[in-house]
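A.B. asks: Sequence first, then the predicted structure:
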Amino acid sequence: MVDAGTPGTGPAAGSPEAAATRRPGLPSTTATCVAVVAVAVVLSVVVGARAVPLTAVWSDTHPLHPVVEARLERTLLALAVGAALGLAGALMQGLTRNPLADPGILGVNAGATFAMVIGMTAFGANALSQFLPLAFAGAALATVLVHAIAALGRDGATPMKLAITGAALTAGLMSWTTGLLLADRKTMESFRFWQVGTVGGRGLDVLLVGAPFLVAGAVLALTGARLLNTLALGDDLARGLGRRTTRDRLVLGLAIVLLAGTATALTGPIAFVGLVVPHVVRGFVGPDYGRVLPFSMLAGAALVVLADTVGRVVLPPAEVQVGIMAAAVGVPFFLFLIRRTGRSL
């Protein structure tokens, strides 16, 4: 029998136990995330096509204070949308047990966008209050369709089949969206503001309209952490523990639709945030969704704010939209995950 206190007899290098012992503690991780978000907010306010001194932030009489106010509204929107996308991505990965899940990859964003364009061309929708229900419907239908198609065949909805089906549906929906826009010049002029994915040019009133839906989705998601931990054990064991798995999945699916649909309606499609963030977060806090979900909110908020800030200065005097900057980070990460997931199948 080996003495547990003998040097060199601890967890093997590379084992899950050894990885857990190397993770920083919860207080330090929380402090780090909050600090990163705070730094991102400060940079977002003071960095841009024109640098703003900190004195302009505090002084109402400073000539650049209106610039600070505009950037602050933009930053608040980026924080809310980033938190929603990070949380939605963590939910999707937990709900489908698919490491490649993301609202942009599995067709949720494309479905919301397509529904909004149909509403604009067929029904003359032109207000955010009209876009939101359309985005919810499109996101929900796309989610159901991807899972239904991927479930066909012998092995059911495997992670790779979900990713391939979502990519195919996204390509199809975006093609149809482009076709509708080309056929209606007036709709194209109205919609191009949303097409790439941007937090610029939105006022605080836009965020206030979407805030109740984001809050409702976040509450459903955060209270579903125990459901995700149970579902991770497998449906049979979850049912054996008294869970109603179908109802649980519907509740969590509603949270995803609220979060991803509202984010798309507010800023347009921003992909890969929900893919990258949960993987990074799990490396710091482990697989417990009681920690993964709230930290994904913080990390998603920081990522979108930083991506928006970098996009303002990377190609001066032009501005690179946050949807493009997020893709610049997310595409290599997605290819890496596909390579790693393909090896494990």
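C.D. replies: Thanks, I have it.

A.B. asks: hey, let's count contacts and neighbours off CA atoms from now on
C.D. replies: OK.

A.B. asks: Check which residues of stretch 246-259 are buried.
C.D. replies: Neighbour-count burial for stretch 246-259, counted by 16 or more other Cα atoms under 10 Å, picks out 248-249, 251-259.

A.B. asks: So what's the residue count around residue 339?
C.D. replies: Residues near residue 339, counting by other Cα atoms under 10 Å, number 11.

A.B. asks: That one sits in which helix or strand?
C.D. replies: Using DSSP states H and E, residue 339 sits in helix 322-344.

A.B. asks: cool, and residue 81?
C.D. replies: Counting by DSSP H and E, the element that carries residue 81 is helix 65-96.

A.B. asks: which residue packs closest to the residue positioned nearest the centre of the chain, ignoring adjacent ones?
C.D. replies: Centroid-nearest residue in the chain, with Cα atoms, centre = their mean: residue 85, separated by 2.0 Å. In space, and not counting its chain neighbours, residue 85 is closest to residue 274: 5.2 Å by Cα to Cα, 6 or more residues apart in numbering.

A.B. asks: Check it against this one:
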Amino acid sequence: MTTRPQSVCTKAFGLAVLVLLMTAGASLILGAGPVPIADALAALGGGGSEEARFVLVELRLPRLAVGITTGLALGVAGALLQALTRNPLAEPGLLGVSAGSAFAVSLAIMLGASTVTLTTLVAQGGALAGCSFVIAAARMKGLGNDPIRLVLAGATLSGLLLALTSLLMLADQRAADEIRFWVTGSIAGRQWPQLLAALPTLLLGGVIVVAVAQPLASLTLGERVAVGLGQHPGRVRLLVVLAVALLVGAATALAGPLVFVGMVVPFLARALAGADIRKTLWLCLPVGPAVLVLADTVSRLVAAPSELPLGVVTALIGAPVLLAIVRARRMPTL
């Protein structure tokens, strides 16, 4: 396991926070709408036109808050999955966790669910089922030790769940448009009620992450070492699965199923902090939001005055990272 000196990690964290602040500022002043940059900047100071103040306060500010929260949740969840499976390709979107969450929400929408709280809880239940599959597959002889085969197994599950989601849209045309917009991945139009509904379970997931970080660091050294250090591997896995389900479920309820975020963010964090999961998790806090907010800002600009689905942009960002990892002569070890 490679590590970085504490001073290097501190500088990397500061740099990541600076990048996050810059992307957050860009998210507030740039958009697909007709609000000029100068007017948006004036609105940040309390001036500007009434239209600019409305766009910033009522549309872009809650969208930014949802983007920061979603990026943080997916980044941390990806780091947890990769550390638990010891697989740098483990990612909620690739392994079926997000697809399980998306299918559960789509089913709930078809059955008439409308409250944001119910949607969040349903999404977390679906994520829990998908995460359980990942952990079971990772512990299968031969499969868990082969990163490529594990991803293929997850992709198979994702494909099956996406097919079932498509069948739901065919079965209920009333809910099809809502499901279709949601499964493409987007934080456009998200408001404070959706974020507030997801916060309690996100906070619970955060508490679990804090509690499990040290035991998980021991577990990455091997089960025998972890047991020798007084840890309980089964309990650690259970807590990690629960934390991932809470984080991914809430993120999916807020933004839909977004792929590659949970892989790109830990990849960048490890490049800056080394493979120590505790430092990786700490660095994911600013890196995750920065990546997602940047992707959302790009989605608004490249096709203005329309917007690209956020899920398309995250896929375009993450696909080259996936190819770089797969084409490496030696898969990185965690």
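C.D. replies: Done, it's in. Nothing here was measured: the structure is a model prediction, and the numbers come from that model.

A.B. asks: Overlay them and tell me the TM-score.
C.D. replies: Between these two chains, after superposing, the TM-score reads 0.92 (TM-score structural alignment, normalised by the length of structure 2); 327 aligned residues with a Cα RMSD of 2.1 Å.

A.B. asks: now the helix holding residue 81 of structure 1, how far from the centre of its chain.
C.D. replies: Between the centre of helix 65-96 of structure 1 and the centre of its chain there are 8 Å (Cα atoms, centre = their mean, to the nearest Å).

A.B. asks: Likewise for stretch 218-231 of structure 1?
C.D. replies: In terms of Cα atoms, centre = their mean, the centre of stretch 218-231 of structure 1 is set 16 Å apart from its chain centre.

A.B. asks: again, but for stretch 28-45 of structure 2
C.D. replies: Worked out by Cα atoms, centre = their mean, stretch 28-45 of structure 2 lies 28 Å from the chain centre.

A.B. asks: List the buried residues in it.
C.D. replies: Buried-residue list, stretch 28-45 of structure 2, by 16+ other Cα under 10 Å: 28-32, 35, 39-44.

A.B. asks: Please identify the buried residues of the helix or strand hosting residue 19 of structure 1?
C.D. replies: Per DSSP H and E: residue 19 of structure 1 is located in helix 16-22. The neighbour-count check on helix 16-22 of structure 1 (16+ other Cα under 10 Å) flags residue 20 as buried.

A.B. asks: Would you mind giving the residues in structure 2 matched to the very next helix or strand once past that helix?
C.D. replies: With elements assigned by DSSP H and E, the helix or strand that comes after helix 16-22 of structure 1 is helix 26-46. Aligned by TM-score structural alignment, helix 26-46 of structure 1 falls on residues 9-29 of structure 2.

A.B. asks: what's the answer for stretch 305-325 of structure 1, then?
C.D. replies: Mapped onto structure 2 using TM-score structural alignment, stretch 305-325 of structure 1 covers residues 293-313.

A.B. asks: Next: stretch 230-245 of structure 1.
C.D. replies: Going by TM-score structural alignment: stretch 230-245 of structure 1 matches residues 218-233.

A.B. asks: swap in stretch 209-221 of structure 1?
C.D. replies: Aligning stretch 209-221 of structure 1 against structure 2 (TM-score structural alignment) gives residues 197-209.

A.B. asks: chain center to the matching stretch, what's the gap?
C.D. replies: Its chain's C-alpha centre and that of stretch 197-209 of structure 2 lie 14 Å apart, by Cα atoms, centre = their mean.

A.B. asks: If you count contacts, what does the longest helix anywhere in structure 2 end up packed against?
C.D. replies: If you go by DSSP state H, structure 2 has its longest helix at helix 192-219. If you count contacts as 3 or more Cα pairs under 8 Å, 6 or more residues apart in numbering; DSSP states H and E, helix 192-219 of structure 2 packs onto helix 61-85, helix 116-138, helix 223-228, helix 233-255, helix 277-301.

A.B. asks: could you dump those helices to CSV with distance to residue 212 of structure 2?
C.D. replies: Output for those, formatted as CSV (distance: least, Cα to Cα, whole Å):
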stretch, distance to residue 212 of structure 2
helix 61-85, 10
helix 116-138, 16
helix 223-228, 13
helix 233-255, 7
helix 277-301, 10
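
A.B. asks: So which of the ones you listed is nearest residue 215 of structure 2?
C.D. replies: Closest to residue 215 of structure 2 of those, according to Cα to Cα: helix 233-255, at 6.7 Å.

A.B. asks: Show me which positions of the following helix or strand past that closest one end up buried.
C.D. replies: Sequence-wise, the next helix or strand downstream of helix 233-255 of structure 2 (DSSP H and E) is helix 261-273. Residues 261-270, 272-273 are the ones in helix 261-273 of structure 2 that count as buried (16+ other Cα under 10 Å).

A.B. asks: now helix 261-273 of structure 2 and helix 277-301, what's the angle there?
C.D. replies: 120 degrees (axes from the mean of the first three to the mean of the last three Cα atoms, to 10 degrees).

A.B. asks: Helix 261-273 of structure 2 vs structure 1, average offset?
C.D. replies: When structure 1 is overlaid, helix 261-273 of structure 2 sits 0.9 Å from its aligned residues on average, using mean Cα distance after the TM-score superposition for structure 1.

A.B. asks: can you name the residues of structure 1 that that helix overlays?
C.D. replies: Taking TM-score structural alignment, helix 261-273 of structure 2 hits residues 273-285 over in structure 1.

A.B. asks: For the matching stretch, report the contacting residues that lie outside it.
C.D. replies: For stretch 273-285 of structure 1, contacts defined as Cα atoms under 8 Å, 6 or more residues apart in numbering pick out 23-24, 26, 29, 82, 85-90, 99-104, 291-293, 295-296, 299-300, 303-304, 326, 330, 333-334.

A.B. asks: Quick check on those residues: which are buried?
C.D. replies: With neighbours counted using 16+ other Cα under 10 Å, the contacts of stretch 273-285 of structure 1 contain these buried positions: 29, 82, 85-90, 99-104, 291-293, 295-296, 299-300, 303-304, 326, 330, 333-334.
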